[in-house]
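>>> Fold the following, please.
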Amino acid sequence: MDSSSGRDVESHEPVRNVVLVVLDTARASSVDLSATTDRPRTRSGPPEELPTPTLNRLAADGTAFEHAVATAPWTLPSHASMFTGLYPSEHGTHGDHTYLDPTLRTLPEAFSDAGFRTIGVSNNTWITEEFGFDQGFDDLRKGWQYLQSEADMGAVVRGEDIREKLEATRNRLFDGNPVVNAANILYSEVFKPSGDDGADRSTSWIANWLESRRGDRPFFLFCNFIEPHVEYDPPRAYAERFLPDGASYEEATAIRQDPRAFDCEDYEITEREFDMLRGLYRAELAYVDRQVGRLRNALEDAGEWDDTLFVVCGDHGEHIGEHGFFGHQYNLYDTLIHVPLVLHGGPFTDGGRRDDLVQLLDLPATLLETVDVDDPQLREQWSSRSMHPAARDPPREAVFAEYVAPQPSIDRLEARFGEVPDRVREFDRRLRAVRTAEYKYVRGDDGFERLHDVVDDPFERTDLAANEPERVRSLRGRLENRFEPLESAGSNEAIDMRDGTKERLADLGYL
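Sure thing, here's the model as predicted:
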């Protein structure tokens, strides 16, 4: 029986397929899964519009996890944890080593060897074959491209005017197949929906694949939507629904969005401007939520919805002025590691709300158990615990997160900005966090430490470390029991990237 709803988990038919949708940079604090889609009016006026009505309906019909925690505050290590069931220091994929170790067993490999068709559509440059994430996929596509190509024509899209666009076209057109490159340029410049960063194209491709696929093999489908990531540039119609009173679309979209420059005090953002940026961010969530609805419709049209475990999560969160930060680097506040997580299908249908502590690295054990697949190699490797209502795994008493290496490094910041502020130089450290139901403790390899009462101080504003030495000692012991000493840093083997990849990652604020 599921203790949260009193239902008999054995009464549900097993599912055949698994769909894992990652809303890149979706933070739990901006996705209220407890809210209904028909909020009543209040005396002070109309209710604030929900950005994710599709996800809220899924949460109402499926199982919502209120305390889901990412293992890392950014894309690369977080996805590696979801694919391997390991913490960043265990899988070794992070800012100083940006390639997923091919000797590690991955979730797509487990599904593939169990007879599943494995399809991936990624709109984040990190989650591509260039960084080793194609392991186990029959097909891993770049969602932002009209035609698949190793050459990225993003430099054309980023051109500020026609002169820059023509120059970029001339420089890149013959980098690979010029016909394919021309088609990708034409799509991006003419036919791509305004404010879309690949979600519309990805959802349409998946719908066509579902409609045209042959045979009765079950499938594992992974999709990363990147719209909530910097830069926030939602379609005007979405933006205008969420901008604060008195703010125009033109004013909001003119705000400079350069997180690393903001960190290095190259420019300032006022609180009013942050309010507008938060509106744009919520609009991005609303836009991508619509794509989640389209995916559900495509599965229903293909007759696969009732046989599918449908999972939606954020891979990490985002700072939009909170704690004085913009973006998602250099710390482990809950703003960055507390993420939305909803499962629907099989034993997770009508599952209610779960308030136990879970991690995104628990997905491999959960997904495989739900479709009755056992993979001894992956099971022997992982730190994953199943969230299945009938799982034998004990509930977690604590969850953990790591920031293995600054991304970008302080050296890269100095190369770009010259002298960087002392505040930023302090970020050149390795961090680990342990979070229980009541407390959160963060420790750095430079002696930095913070303690927060996350019940009374959910926004982590008050550091209690100096006042509660015994609790600090206890939680520090948990970290030391779980991981090797903080002083042993990870491998420093970042791979050489293609020029187009560097440009796209720079646009996302990573380089």
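>>> all contacts plus neighbour counts: C-alpha atoms, from now on.
OK.
>>> Might one say that residue 124 is in contact with residue 226?
Yes - under the criterion of Cα atoms under 8 Å, residue 124 makes contact with residue 226 at 6.2 Å.
>>> Neighbour count: the two, which is higher?
Legend: neighbour count by other Cα atoms under 10 Å for residue 124 and residue 226, higher for residue 226 (27 against 24).
>>> What is the burial count for the residue lying closest to that one once chain neighbours are set aside?
With sequence-adjacent residues excluded and distances taken as Cα to Cα, 6 or more residues apart in numbering, residue 226 is closest to residue 24, at 4.9 Å. By the measure other Cα under 10 Å, the count of residues near residue 24 is 25.
>>> got the contact list for residue 24?
Shown here is residue 24, whose contacts under the criterion Cα atoms under 8 Å, 6 or more residues apart in numbering are 75, 224-229, 314-316.
>>> List just the nearest of those residues to residue 138.
The shortest approach to residue 138 among these belongs to residue 224, at 16.5 Å (Cα to Cα).
>>> Hmm, residue 414 and residue 420 touching each other?
Yes - Residue 420 is within contact range of residue 414, at 6.1 Å (criterion: Cα under 8 Å).
>>> between these two, who's got more neighbours?
The neighbour count for residue 420 versus residue 414, taken as other Cα under 10 Å, is higher for residue 420 (19 against 14).
>>> Quick one: residues contacting the residue nearest in space to the middle of the chain.
The centre of the chain sits closest to residue 315, judged by Cα atoms, centre = their mean, with a distance of 2.2 Å. Listed by Cα under 8 Å, 6+ apart, the contact set of residue 315 reads 22-26, 70, 74-75, 78-79, 339, 360.
>>> To compare against the first, here's the next sequence to fold:
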Amino acid sequence: MNVVWLILDSLSFGATPFAEDGPNTTPILKEVADSEGVTFTEAYAPGPLSPSSHAAMFTGELPSVAGMHEAHPYFDGGIPTIADKLRRTHETHLLSLNMWLFQGLDTGFDSTKDFSRQYLLFRDATDPLNYFRKHDPDGSELRRLLRFATAGGKPVRSLLNYANYKRLNGSLVPEQWGDSENYQYAEQINNELRAIVDTNDQDRFVFANYMDIHPPFDASDEALERFAPGMSRDELPIGIPPERHINNDEKSYEPNVMEKLYHAAVWDFDRKLGSTLRDLIEDDTMVIVTSDHGIWNCDTAYSENRLHVPLVIFAPDEPPRTVDHTVNLRSLPRTIMEYVTGESGGFDGRSLLDVTSDEISVTEVLHHPNEVYEKTGRIDVTKRIHADEQVQRDLVLIKGDARVEYIDGTWNTVAGGESVLTNLQSYGEQILSQDFKQGETDIEYDAITEERLEDLGYM
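Below is the predicted model:
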């Protein structure tokens, strides 16, 4: 059986029609989910941003155990991922242009495609940027190029990749907007995904992360008419990074106007995903649709908009239904393994398809407090200048209507009855009593990566 896991990066539950009184931004996904899927209305992300959340989803472990989080955004391995486990029975593929997925999490896949690597004329040949990051061969430039060219067994194509990379140097991501530019690659990822699963010689596992609804945003005229009626494009913050390093009243745009643009971008994306999703379901593919975290334009790492995410599982022979119990995306590796192989794969937790009561959801935040955090309460992914500072470890625990937070070394009760809150705090204290893992790999970003991080609001 093919398995496809789709991450709609930065999609908040409250920004969808799955939420009570939510905007009708994903009518196609909602229609398909109602008729074919298992819809979870109380699903939460295990981390506040891409590094921690993806690491936890891949491993089924807390970010502190996986070792990849905002204080150390690199996966050093040592813990099996869902790709490692499924590799025994499936051909595994990773599709994305989210750079955090290529910081160690990609090692368990048979093939990976970073759609930001637009300089690659031949993706089956050697990637010069990846090669020279990992290898520093001695000798003259001619000898270095010879080793590079012969590394993948396709010397001519590899050299053409190298020549195109040098030609483009520094302008690898075009500045124009459109589906195939910047971070809007839905159609390209859809086409690649279909090409992979349409090959019937072996079962396949595909993890695809879409960045189309991650700021900076653009949207079609039709979408803007629906969600920002009466506003011209000049009045909308099109192409503007989220400016999360400053307070909301200091931004160059009105946050509520950015939200309109966000909803329009989500609606556009829903139209692009719809036919691919239906095709996968008709082919009896297990499909998981969720997000790594919600929108982070205005809110802190601990807010409902950031942590509460949509989750729909489409599994052959599973009746469509709605699950209103609290769950965490960290249980997805166990869910996939049990459904596909009948075994746990060594992942903790229980299958979400068997949930009949509220689980304890844990979101763990490990970061280096800096000037942005002190000013806005929003966390940053580590910059090199903060790498030697002390790590702050925060928790958000949710079960049903109960919620407690451990932030800045203090427990705070947000909602819930006394007995449940006591249980949640005790559970959290057990987590805090365990050491957290911080990888050993030095974190260095090239100029292109740093530019991407700035565009996306991480730096």
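>>> now what about the TM-score between them?
Their TM-score after superposition, calculated using TM-score structural alignment, normalised by the length of structure 2, is reported as 0.79; 411 aligned residues with a Cα RMSD of 3.4 Å.
>>> quick revisit: can you find the partner of the residue nearest to the centre of structure 1 in structure 2?
When structure 2 is aligned by TM-score structural alignment, residue 315 of structure 1 is paired with residue 292.
>>> just residue 137 of structure 1 next, same as before
So, by TM-score structural alignment, residue 137 of structure 1 is matched to residue 109.
>>> Please name the nearest non-neighbouring residue to the residue mapped onto residue 424 of structure 2 from structure 1.
Matched across to structure 1, residue 424 of structure 2 falls on residue 475, judged by TM-score structural alignment. With sequence-adjacent residues excluded and distances taken as Cα to Cα, 6+ apart, residue 475 of structure 1 is closest to residue 441, at 6.5 Å.
>>> Tell me how far the one you found lies from residue 319 of structure 1.
Computed with Cα to Cα, to the nearest Å, the distance linking residue 441 of structure 1 and residue 319 of structure 1 is 19 Å.
>>> The two: which is more packed in?
Taking neighbours as other Cα under 10 Å, residue 441 of structure 1 and residue 319 compare with residue 441 leading, 28 against 20.
>>> so how far is residue 451 of structure 1 from the residue lying closest to residue 479 of structure 1 once chain neighbours are set aside?
Spatial nearest neighbour of residue 479 of structure 1, chain neighbours left out: residue 434 (6.5 Å); criterion: Cα to Cα, 6+ apart. When Cα to Cα is applied, the distance between residue 434 of structure 1 and residue 451 of structure 1 equals 10 Å.
>>> Same drill for the two, tell me which one is more crowded.
In this view residue 434 of structure 1 and residue 451 are compared by other Cα under 10 Å, and residue 451 has more residues nearby, 26 against 21.
>>> which residues touch the aligned residue in structure 2 for residue 443 of structure 1?
Using TM-score structural alignment, the partner of residue 443 of structure 1 in structure 2 is residue 406. The contact partners of residue 406 of structure 2, by Cα under 8 Å, 6+ apart, come to 394-396, 412.
>>> Which members of the residues you listed occur in strands, if any?
Here DSSP state E is the test, and those give 394-396, 412 as lying in strands.
>>> Separate out the buried members of those residues.
Buried members of those, scored by 16 or more other Cα atoms under 10 Å, are 394-396.
>>> Nearest to residue 185 of structure 2, out of those residues: which one, please.
Within the set of those, residue 396 lies nearest residue 185 of structure 2; the separation is 32.7 Å, counting by Cα to Cα.
>>> which residues touch the closest one?
If you count contacts by Cα under 8 Å, 6+ apart, residue 396 of structure 2 has them with 302, 361-364, 403-406.
>>> which residues does the aligned partner of residue 76 of structure 1 in structure 2 contact?
In the superposition onto structure 2, residue 76 of structure 1 corresponds to residue 51 when matched by TM-score structural alignment. Contacts here follow Cα under 8 Å, 6+ apart; on that basis residue 51 of structure 2 touches 68-70, 73-74, 100-101.
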